[in-house]
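Participant: fold the following, please.
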Amino acid sequence: MFDNFDIKLLNAMQEDADRTAEQLAEVIPLSPSAIARRLRRLRETGAISQTIALAASKFADRRLRAIIRVQLHEHAQADAFNRFRARLQSLDEVQLCLEVSGADDMLILAACRDMAEYNVFADEELAACPVVRRYETSFVKKELKNRPMIRLDERDANG
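Facilitator: Next up, the predicted model:
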């Protein structure tokens, strides 16, 4: 169970996880030690799954980023599909991988150094994979927003 302080703390950490407990206490009416205890509990319970740094857009803009829509064979063996999933999760090029509903089965956001590296990725990881029926790629021209944050409110406090 979360209370409103936990929700405020989770939102604040999503906005900037570099803030100290003292800095967080300036916006959340709790003592720094109470904030530190809550953060420890939120990490231990998995409410905060990880703390990461996002590379500046000047680095991301140097990459060729691709949004890849993947359709899988309907009768693919479960173990082959699971191996494909695990492989995608292990690849550094894959930034985001979602199983989706609709005409496509998966959406992948991949980042490669250039078109040659993308072609190797697509040929070796998608075209050569027996569970992939087809894939279609769109390339990112410009990043307008990249904020992987889920704004929480009191409705989220009850679990």
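
Participant: okay, CA-based contacts and neighbour counts for the rest of this
Facilitator: Will do.

Participant: give me the element the residue nearest the centre of the chain is part of.
Facilitator: Per CA atoms, centre = their mean, the C-alpha nearest to the average position across the chain is that of L96, at 5.4 Å. Per DSSP states H and E: L96 is located in strand 94-99.

Participant: run the chain-centre distance for whichever helix or strand comes after that strand.
Facilitator: Next helix or strand after strand 94-99 toward the C-terminus (DSSP H and E): strand 106-112. Mean-position distance between strand 106-112 and its chain equals 11 Å (CA atoms, centre = their mean, to the nearest Å).

Participant: the next helix or strand after strand 106-112: how far from the chain's middle?
Facilitator: Note on strand 106-112: by DSSP H and E, the next helix or strand toward the C-terminus is helix 115-121. Counting by CA atoms, centre = their mean, helix 115-121 is centred 22 Å from the centre of its parent chain.

Participant: same thing with stretch 83-102?
Facilitator: Put simply, stretch 83-102 sits 11 Å off its chain's centre (CA atoms, centre = their mean).

Participant: Proceed likewise with the subsequent sequence, for comparison:
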Amino acid sequence: MEEKSLVKLDRIDRSILAQLQENGDLSNTDLADRVGLSPSPCLRRVRLLEEAGIIVRKVTVLNARKLGLTLTAMVQIGMDRHTPDRFETFEKTVAGYPEVQACYLITGQDADYLLQVIVPDMDAYQSLLLERITRIPGVTGVHSSFVMRKVVDRPALPLNYV
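Facilitator: I've put the predicted structure just below:
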């Protein structure tokens, strides 16, 4: 998949993005005040950032612990064959598991994929692993590590490079 060319952002664009990453519920008026624009030009810039694909979507971040989701696992997955059909099957399957928060195709490890999984407890993890993940065609190895504490949990992207 070819990526569009990078969009050149100015200081105000970066400020808009920083404010929206911090609080996606800001009204256009509040956002305009915070970035030093009047509402119309601010809204135009937000729409341009959306059209350029820089703003992908707005979400609400939930507190996992308060919902009883207390076990986070980082799961390394090894595949039997490195073929497009094996990878496509695996990726489509795990994309359908709501417990999988992130899935990365990786290099530099014995594993092919790294999953971030969140579940209520070890029983739920065992069920996910044994009844679903290990039954995906091509999965030959699984190595699980459990998160003891989140040290950095930052959904916002660093804008100092753009």
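
Participant: can you find the partner of the residue nearest to the centre of structure 1 in structure 2?
Facilitator: Under the alignment (TM-score structural alignment), L96 of structure 1 maps onto A102 of structure 2.

Participant: show me the contacts for F139 of structure 1.
Facilitator: Residues near F139 of structure 1 by CA atoms under 8 Å, 6 or more residues apart in numbering: 64-67.

Participant: what does it align to in structure 2?
Facilitator: By TM-score structural alignment, F139 of structure 1 lines up with F146.

Participant: with A17 of structure 1 instead?
Facilitator: Checking TM-score structural alignment: A17 of structure 1 goes with G24.

Participant: distance of the residue of structure 1 most remote from its centre relative to A47 of structure 1?
Facilitator: Going by CA atoms, centre = their mean, the residue of structure 1 most distant from its centre is S31, 31.3 Å out. According to CA to CA, to the nearest Å, S31 of structure 1 stands 21 Å off from A47 of structure 1.

Participant: which helices and strands sit right next to the strand holding L96 of structure 1?
Facilitator: helix 78-90, strand 106-112 (3 or more CA pairs under 8 Å, 6 or more residues apart in numbering; DSSP states H and E).

Participant: what's the most buried one of the ones you listed?
Facilitator: Comparing these by mean neighbour count (mean count of other CA atoms under 10 Å), strand 106-112 ranks first with a mean of 21.

Participant: corresponding residues in structure 2 for that one?
Facilitator: Going by TM-score structural alignment, strand 106-112 of structure 1 sits over residues 113-119 in structure 2.

Participant: that stretch against structure 1, how far on average?
Facilitator: Compared with structure 1 after fitting, stretch 113-119 of structure 2 has a mean deviation of 0.9 Å; criterion: mean CA distance after the TM-score superposition for structure 1.

Participant: what residue of structure 1 matches up with R14 of structure 2?
Facilitator: R14 of structure 2 maps onto I7 in structure 1, by TM-score structural alignment.

Participant: show me what secondary structure element comes after the helix or strand that match falls within.
Facilitator: Element membership for I7 of structure 1 (DSSP H and E) is helix 4-15. Sequence order places helix 21-25 as the next helix or strand after helix 4-15 of structure 1, per DSSP H and E.

Participant: okay then, goodbye and thanks.
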